[in-house]
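> Provide a 3D model corresponding to the input given below.
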Amino acid sequence: MDLKFSEEQNILRDMTRNLCADYSTVAVVRKLENDPVGVPADLWKHMGETGLLNILVPEELGGAGFNLLDCAVIYEELGRAIAPGPYFASAVMSVLAITGGGSEARHKELLAAIGSGETIVVPAWLEPDNGFGPAGVQMRAEKGADGYRLNGVKRHVFYAQAAQKLIVLARTGDAPDAIDLLLVDTKAPGVVLEQQKTMASDTQYKVTFNNVLVPEDNRIGAAGTGWNTWEAAMYDGIILQAAWAAGGAERALEITVQYSKDREQFNKPLGAFQALAHYMADASAVVDGAKVLVYEAAWARANGKSIKRLAPMAKLFCCKAFKDVTHMAQQVHGGIGFTLDYDIQLFYRRAKQHQMNWWDSRYLEELIAADILDSDAPRTIPDPFTV
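Purely as a prediction, here's the structure:
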């Protein structure tokens, strides 16, 4: 594994950091908390203009066609800025689902619109009380002469109000993975959006489908292949989620180190107290380890190697690192760190939220365990939250 970043990757890092410094300041992050749309207009415009929304669109379709290590460099910087917006849901997960489903030619115009930022497409995947695996998708798409009819509820749909289309995971058969991906207009008759408040104050929605008609042409890929497409997209996506978490953890540690130098108690800086210094030393090792694991997973994917174990390991470790580092940071700041006047609470609240989304710790542990323990006998991943 060669972790010497190329000149292009260093340029991408610098460009993204500068963009966030200009258009995703802490003031912007605060302003967007609990916002019903959740899209920072200036940041979104410049992400489109600089190509940061086009990174995973294939080159033959007019995109940048970056590999996952290039993208990890970008997402680490977005995590450092805890940048708000639907860039992951739309420019990563939706693009991966559309291209992975073999629908590139049919959806070429849609991919171009996503890459420019003109159109936002977000997944509608999780359901109330259901888990992350295929058994968690129970909402039915009933096939008729005029297409599919959708009835049911999806939860944790990021930026649904800002989106023009949803990629809905719906069950079309009784087999465990008989699931299809359907493109649904957010303004279609029968689609009802209800904003949900979260600990991270990000923008999530409950989406109810009341007899929503979806033409058969709006299916992504061949019938019954939706879960395989979605799972493959998730393995790539969680590497970038891990990069975002590693970046957030690194920045939270930097804020805490600076605070420990500036804040004095008993006539000396907090960082001079051995117990607190050791907390930050331990956190530094954890952050560096998280970044290396992300780079290894991204490098493996970029070089055609298996990420079946590395991708879940990266997200599991990096999200735990983000949560643990921000927990330590709160302890160093003391009670004042929980107040809204201090920036560290912004990172602390997002760390746990990040850990619970896009495959949580339990599901990731099951994926890793299945690969370690059952490498010779494929195992069905249990979905303990499905009722």
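> all contacts plus neighbour counts: C-alpha atoms, from now on.
Fine.
> count of residues packed around Gly144?
Close neighbours of Gly144, defined as other C-alpha atoms under 10 Å, add up to 11.
> also this sequence, please, to line up against the first:
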Amino acid sequence: MHFDLTEEQALIKKMMRDFSEGEVAPGADERDRTKQFPADVFDKLTKLGVMGLPFPEQYGGGGADTISFAITVEELSRVCASTGITYSAHISLGGAPIHLFGTHEQKEKYLTPLCTGEYMGAFGLTEPNAGSDAGGTQTKANLHGDKWIISGSKCFITNASYAKNLSLTAVTDRTKGTNGISAFIVSTDAPGFTVINNYEKMGLHSSNTTELILQDVTVPKENLLGKEGHGYKQFLATLDGGRIGIGAMAVGIAQGAYEKSLQYAKERKQFGQSLSSFQAIQFKLADMAMHIELARTMVYKAAWLKDKGRKFKKEAAMAKLFASEICMKACDQAVQIHGGYGYMKEYQVERFFRDAKLLEIGEGTSEVQRMVIARQIGC
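I've put the predicted structure just below:
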């Protein structure tokens, strides 16, 4: 057992740290204010060659491991969580289902353009009446000859405005419960397919969060993803990997909030001395540093297990749960350390605070993570 990054992982960390500092951070506050999608950043990420980082080279990917993916998400999120979640969803929700369950032909047609950055990846699972209860899917798909006809709606879908195709779930046999849910690859340009981008969000303002409306959308029979009736299981497996991405996001946001707090505490003078000389502030910073280190180790372990082809459901849930909750605490304390200035947009930690909350909700709430862990330990 050793805890050093490989040479490749260390190079990716340095590359992404430099890129994030130079290309992502400068416009983060303005994008948060205007809610502008970071299209220029993703054009540059495409040129950097990381849009398909963990996918096979034969489909245009980078052939890297999941730890490298987590490092990339962490470094982006450290300066801009909107960029971090956009990238994480592109890989772990947009590309992963096609990589895991697609045929060779589907991967060539739909995974390759994601890896080469032609368009963003997206994934449609959540519905107005099927959130934590993903088995409550109501979107339906009926087979007519050699085509599926899909009708229904999805909500809170990341990246869909910038996706040409996406995977989603629909019920193909209502008599079979969750075993009657299947997955499909659907073109967002198909007649009857509408993407609505009008959510007003607490945070992550420059990420794209949409509603999908499908009205008798025709999908070729060969666009069934994986096996009929296995869509629910496939998407839950996809979420296991996605939770590593959310955990990495949480580590990145917390790291960014901690670094800004440490710097401020050293520079800010009150009662004739720096804030960092007061034990009350030292303890806050010590707790932040400790929690971030523990969370990062958990995220890397879950990623390592995934790369080894071993079971990682429990560890991914633990990493996502712990990292998201310590991230929220770290951002809360970052605002507190900054005092009144922490409440002002100029000092950025209020953006980190607003962005962090989603991580306790998306890709399985904290309550759902505890349910997953409880099942995995035999309850």
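> where does the TM-score land?
The TM-score (TM-score structural alignment, normalised by the length of the second structure) is 0.92; 372 aligned residues with a C-alpha RMSD of 1.8 Å.
> need the helices for the stretch 151-300 of the second structure, in chain order.
Secondary structure of the stretch 151-300 of the second structure by DSSP state H, counting those that start in this stretch: the helices cover 231-267, 279-307.
> turn those into a markdown table, including distance to Leu111 of the second structure and mean neighbour count.
Supplementary listing: the helices of the stretch 151-300 of the second structure in a markdown table, determined by distance: least, C-alpha to C-alpha, whole Å; neighbours: other C-alpha atoms under 10 Å:
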| stretch | distance to Leu111 of the second structure | mean neighbour count |
| --- | --- | --- |
| helix 231-267 | 15 | 25 |
| helix 279-307 | 19 | 19 |
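> and of those, who's closest to Lys313 of the second structure?
Closest approach to Lys313 of the second structure among these (C-alpha to C-alpha): helix 231-267, 5.7 Å.
> now the helices of the stretch 151-300 of the second structure as a markdown table including distance to Glu75 of the second structure?
Below are the helices of the stretch 151-300 of the second structure laid out as a markdown table (distance: least, C-alpha to C-alpha, whole Å):
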| stretch | distance to Glu75 of the second structure |
| --- | --- |
| helix 231-267 | 6 |
| helix 279-307 | 12 |
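> and of the ones you listed, who's closest to Val368 of the second structure?
Shortest separation from Val368 of the second structure across the helices of the stretch 151-300 of the second structure is recorded for helix 231-267, at 11.8 Å, computed as C-alpha to C-alpha.
> mean shift of that closest one relative to the first structure?
After superposition onto the first structure, helix 231-267 of the second structure sits on average 1.2 Å from its aligned residues (mean C-alpha distance after the TM-score superposition for the first structure).
> burial of Gly27 of the second structure, as a residue count?
With other C-alpha under 10 Å as criterion, Gly27 of the second structure counts 14.
> doesn't it belong to a helix?
Yes. With DSSP: H, G, I helix; E, B strand; the rest coil as the criterion, Gly27 of the second structure is part of a helix.
> would you check how far apart it and Ser82 of the second structure are?
With the distance defined as C-alpha to C-alpha, to the nearest Å, Gly27 of the second structure ends up 12 Å from Ser82 of the second structure.
> in the stretch 1-150 of the first structure, which spans are helices?
Using DSSP H, counting those that start in this stretch, helices in the stretch 1-150 of the first structure cover 7-23, 26-31, 41-50, 68-80, 95-100, 108-116.
> could you tell me how many residues sit around the aligned residue in the second structure for Ala178 of the first structure?
In the second structure, the residue paired with Ala178 of the first structure is Gly180, using TM-score structural alignment. Burial measure for Gly180 of the second structure: 18 neighbouring residues, criterion other C-alpha under 10 Å.
> do I have it right that Gly180 of the second structure meets Arg174?
Yes. Applying C-alpha atoms under 8 Å, one finds Gly180 of the second structure in contact with Arg174, separated by 5.8 Å.
> what angle do the one helix or strand Lys352 of the first structure maps to and helix 226-262 make?
Per DSSP states H and E: Lys352 of the first structure is located in helix 344-356. Orientation of helix 344-356 of the first structure against helix 226-262 (axes from the mean of the first three to the mean of the last three C-alpha atoms, to 10 degrees) gives an angle of 160 degrees.
> give the aligned range of helix 344-356 of the first structure in the second structure.
Residues 349-361 of the second structure are where helix 344-356 of the first structure aligns, taking TM-score structural alignment as the criterion.
> what is the neighbour count of the counterpart of Val50 of the second structure in the first structure?
Alignment of Val50 of the second structure against the first structure is given by TM-score structural alignment, with Leu52 as its counterpart. Counted by other C-alpha under 10 Å, the residues lying close to Leu52 of the first structure total 23.
> give me the residue at the spatial middle of the first structure.
Gln241 (4.6 Å; C-alpha atoms, centre = their mean).
> list the contacts of that one.
Going by C-alpha atoms under 8 Å, 6 or more residues apart in numbering, Gln241 of the first structure touches 75, 315.
> what number of residues lie near the spatially closest residue to Tyr162 of the second structure that is not a sequence neighbour?
By the measure of C-alpha to C-alpha, 6 or more residues apart in numbering, the closest residue to Tyr162 of the second structure outside its immediate chain neighbours is Met120, 5.5 Å from it. Applying the criterion other C-alpha under 10 Å, we find 27 residues in the vicinity of Met120 of the second structure.
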